[in-house]
Every structure is written in structure tokens, then in C-alpha cells.
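**Student:** Here you go, sequence then predicted model.
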Amino acid sequence: MDSSRRVVPVPIEHPTVPHVDAIVDLPSSAWASLVLLHGAGGSATHPWMEGAARGLFGEGVAVLRASFPNAQSGKRQPERAPSAIATWHAVMDAAAGLLPHVPWAGGKSFGGRMAAAAVAEGMPASGLLYLGYPLHPPGKPERLREEHLRDLPLPQRFLQGTNDPFQSGDALERLVGELPDARIDWVAGGDHSFLVAGGDRDPERVAEALGPRIAALLR
């Protein structure tokens, strides 16, 4: 499968950067499109994100990745929610001219959570994909982050490690069961980045290997 990669600046309103870079990997015969934003402290070019895009490309999924403004400017602190949501809107608007389908909106951890918040504010998408949804802060299961999810009319798909400290007990399984169109695929032994004790510790290879499972959720 041939690939066409483009890097396109997406203008945004932000005090430190005038734009974020959208990295587009477009297979020649893509059957689905996904906009993928990173987790807190990451970036569009983090090894995990590189691996995920490559794995999905191998499955025939067109992927547009972008960094939140703080990451674009080299800062590691998470983007504040209003800025992250505004970035999602800008990137999805740009995706309409860069991807062959109305894309799914998805993200690693924080990126997926902010995608849901943006959809709740009217951002169009084919569905929502959560790669390690941060249901609660580690060690604080009483602080559930279920905001927006119950009221969203779109398909919602979850890929989650069973040893992810951002979920515990059966809370996430129960939530998915209560949503109108939702599915979850559990990665046995996986942590928040889907690394498994005794397994491959390279985040790029681990993320790439998840490509078939993510594609199956999109189908």
C-alpha cells in the first residue's frame, strides 16, 4: 500500500503559537479516516503516536495527527481544556480538506477526553475513539470523568489496558454498557500506554502492533 505524507500548518488562536502542524498519512486505498491527538505530556511525533499512525496506515486507515499548542511550542505541561477543545475544532475543520472521509475523532488519553468535550460542543465526527480513556486520576476512583460521554449521539469505541491506573474495578465496563453505541476492547495486562509486564517495552512497536485492534473497533 502506497503512502502520501503531508505536513500542513493549521492556524489557531493561541498566545504562543500561530498554528499547529497536522501530519497526514494517507494510504492509497483508505477505507476510514481518523484524527488522532496525543495525551498530556506527549506530542504528535511521540514514538507512541508514530507507531499508532504506522499501524493504522497498514490497516488502510488515513490518519491526521496534530499537537496541542503547548506541545507544538516544546512545553510539556498539558493544554488547558478550553484551548485543547478549540484546537480540536480547528484541526477537524482542516481535516475536511485533507482526509477522504468524515473522520473519527480519537486520542491517546487526554486527547480522546478532549475530543469528547469538543463533540459535546458541536464538533462533527463519524465517531469517537478513546485509546486509554482517563476515567479517573490514578488512585482516585471517586473522581470519575464521565462528563459528556453519556449524552453523545455518536458511536464510542474504547481500547483500554486492564492494568491502566486511570481506570479501576468495573466502572469503565459499566459505563460502556450504559452508552447507546459503545464497545470496548481490553488489552490484557496493558498499562496506560498498553505496555505489558514481561512484554515489549518499546512504545512505538507496541502502538504499531495495536493497529489491527484499533481498525477492528473502527469497523
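**Tutor:** Thanks, I have it.
**Student:** from here on, contacts and neighbour counts on C-alpha atoms
**Tutor:** Noted.
**Student:** What are the buried residues along the helix or strand L172 falls within?
**Tutor:** Under DSSP states H and E, the secondary-structure element containing L172 is helix 171-178. Of all the residues in helix 171-178, those buried under the rule 16 or more other C-alpha atoms under 10 Å are 172, 176.
**Student:** Contacts for it, please.
**Tutor:** Outside of helix 171-178, the residues within contact range by C-alpha atoms under 8 Å, 6 or more residues apart in numbering are 135, 150, 182-184.
**Student:** By neighbour count, which of the residues you listed wins?
**Tutor:** Among the contacts of helix 171-178, L135 has the most neighbours (other C-alpha atoms under 10 Å), with 24 neighbours.
**Student:** One more to weigh against that first structure:
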Amino acid sequence: MISGADGDELVTLQKDIHIPFGDKIIESTISTQKKAAPTGGVILTHGAGGDMNTAELPQVANHLSELGFACARFTCKGLNLKYRVKVFKAVVEHFMKTEKWSWFIIGGRSMGARAAVSTANELFSDDDEPGKPDIKGVLCLSYPLHPPKDVNKLRDDILHSCKLPMFFVSGTEDVQCEKVLMENTLKNKTNVTMHWLEGGDHGLHVKGRDKLMTLGEICEVVGGWCKTMRHASSCITDDQQSVSVYTSDDSKTGKKRDKTTKLQDGSRRKRRKEKKD
């Protein structure tokens, strides 16, 4: 629990929302503050085997609400990626038309992260097309770059296609996201941040580390990125080309190991060359 600007204690409220989808209902929950009148927010979904209350999603949603975000979660138990994208688009449309949200950060964990990136790709428009949602960025928790221990079947096409800012949180021991492969996949992408959870597995659990500490780290980095994205334009230019890579505190030594890599675009390199000439 944190306090607002006026010193009042902020109270997180949970509101269940039932979203029509053909002859079905999409179960959703929104976390927000009592005094908030959201004009936009974050939408998250789960992986292949869970629901909107699985793993760290409720805690991330509550943390974001304490930072002033409205954060919705929804359940979609289908295992077909195209179906999950259709559901995700229906949820975004509902929050645009019914809740009157004008901007979004969308995301998910594992398969839900794949669905979020694919949804962003389908909904993104370069030219502020009327009726298109303003998606600020995409949050990916434990993105499954490849099947477990099978690095020959990369799920990277949608990542290469995405023009929006992306934020990834993955464990260094994730058997579905080999670290070197992931960093190579993202190295030429624009405006991407990668946070590595030292020793973390696909469930973002770190052996020998307190679960609340790990969860606190995840919430902190996600909240920081979302605050940056809230007032950002969804349009990305070549001059903004950068990839940042961070590694979490080592759970045994307590030492922070991080690195940041910035990739300059071709036009900047060209300008430097012209100055030398």
C-alpha cells in the first residue's frame, strides 16, 4: 500500500468484468484506485496452462494499480495462438468502447506474451488511423522464444515484425528462452529493454531466493518501464533505435551485474562518417 500525492492512502479495488465474445464470455478483472478515473491502462493475460490469477499476474496488477495505473487481466484457456489473438483484440476493443480507454500497454506471460506481441502487430498503425487503439508498448514475461530445450524452432518472427517498444523479463535458466539466442534476436530491434532475472526459470522462480524478493524485483522493473511508456508516443523513429539489457542482483553475492547496449541507427553512423570526411 502506498500513499497518493495528497497523502491519502491508496486502496486497490478489484472489479470483475464480463466481456461478450460470440456465444462466450471472457472473464476479466480490473485493478484500480478508488480515486482513479482511468483514461487508459495495462491489459495482461496468462500462459498456456493457467488463468488470469496464475503466477505473478495478480501481484503485478496490484503493484501497477498502486502506481496509478488501471490494470486489467483476462482468462483465455485456448491453446491456439490465432484464437488467443482474436480474444485479446476483443478485450482491447471492449476497453476502448465500454471503459473509454484511449491508450494501452498490453502484455502477458509465456504464451500470453506471444499473444500480446501478435495482437500489437495487428493493431498497430503508423499513421494514427481512426479507430485504432494507441498502444504504448508490449510487456513480455517469460517470452517462450523456443520450445523447451529445442533452440532450432525459434518463435521470433513476430518479434522482428513488432514496431512498438517491448519490455522482456526472463530468467537466465529458462529452458524456453536461451539467453544468447534471445539477445541476438533483439540486438537489431528498436526501443527494446531486456531484464534478466539471475537464476530464474520459466516460471520466474529463483532457486534459493525468497519468492517475495523475486516478485518484488519483477514488480519494480515492470512498474518502472510502464511509467516510462505511459506518456510515450507509440510511433518509433530510427533515431530512437536502442536495446537495453539488464541483469538482476545475484541472489548469492548481492552484487548487481548489468550492462546496457545501445545500437545507433545507420543515419547516425552516416552523419559521423560525413563529419570525418
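**Tutor:** Perfect, thanks for sending it. Predicted model, so just to flag it, every value in this text is computed and none were measured.
**Student:** ok so, going back, mind putting the contacts of helix 171-178 of the first structure in CSV, secondary structure and distance to S126 of the first structure included?
**Tutor:** Formatted as CSV, the entries for these read as follows, by DSSP: H, G, I helix; E, B strand; the rest coil; distance: C-alpha to C-alpha, whole Å:
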residue, secondary structure, distance to S126 of the first structure
L135, coil, 22
R150, helix, 17
A182, strand, 13
R183, strand, 15
I184, strand, 17
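**Student:** Which residue ranges of the stretch 101-250 of the second structure form strands?
**Tutor:** 103-109, 134-141, 166-171, 192-197, 243-247 (DSSP state E, counting those that start in this stretch).
**Student:** how close does the residue located most distally from the centre of the first structure get to L210 of the first structure?
**Tutor:** Outermost residue of the first structure with respect to the C-alpha centroid, by C-alpha atoms, centre = their mean, is G198; its distance is 25.7 Å. Taking C-alpha to C-alpha, to the nearest Å as the criterion, G198 of the first structure is separated from L210 of the first structure by 17 Å.
**Student:** Ok, D200 of the first structure next?
**Tutor:** Noted for D200 of the first structure: a distance of 13 Å to L210 of the first structure, by C-alpha to C-alpha.
**Student:** same question, I12 of the first structure
**Tutor:** Separation of I12 of the first structure from L210 of the first structure (C-alpha to C-alpha): 31 Å.
**Student:** Check D191 of the first structure too.
**Tutor:** D191 of the first structure sits 13 Å away from L210 of the first structure, taking C-alpha to C-alpha as the criterion.
**Student:** Show me what A52 of the first structure lines up with in the second structure.
**Tutor:** Residue pairing (TM-score structural alignment): A52 of the first structure is matched to V60 of the second structure.
**Student:** What sits closest to its match if chain neighbours are left out?
**Tutor:** If the residues on either side of it in the chain are set aside, V60 of the second structure comes closest to C219, at 5.4 Å by C-alpha to C-alpha, 6 or more residues apart in numbering.
**Student:** Please apply the same query to V24 of the first structure.
**Tutor:** Beyond its immediate neighbours in the sequence, the residue positioned closest to V24 of the first structure (C-alpha to C-alpha, 6+ apart) is L64, lying 4.4 Å away.
**Student:** Mean per-residue distance, the helix or strand encompassing that neighbour versus the second structure.
**Tutor:** Assigning secondary structure by DSSP H and E places L64 of the first structure in strand 61-66. Once fitted to the second structure, strand 61-66 of the first structure is off its aligned match by 1.0 Å on average (mean C-alpha distance after the TM-score superposition for the first structure).
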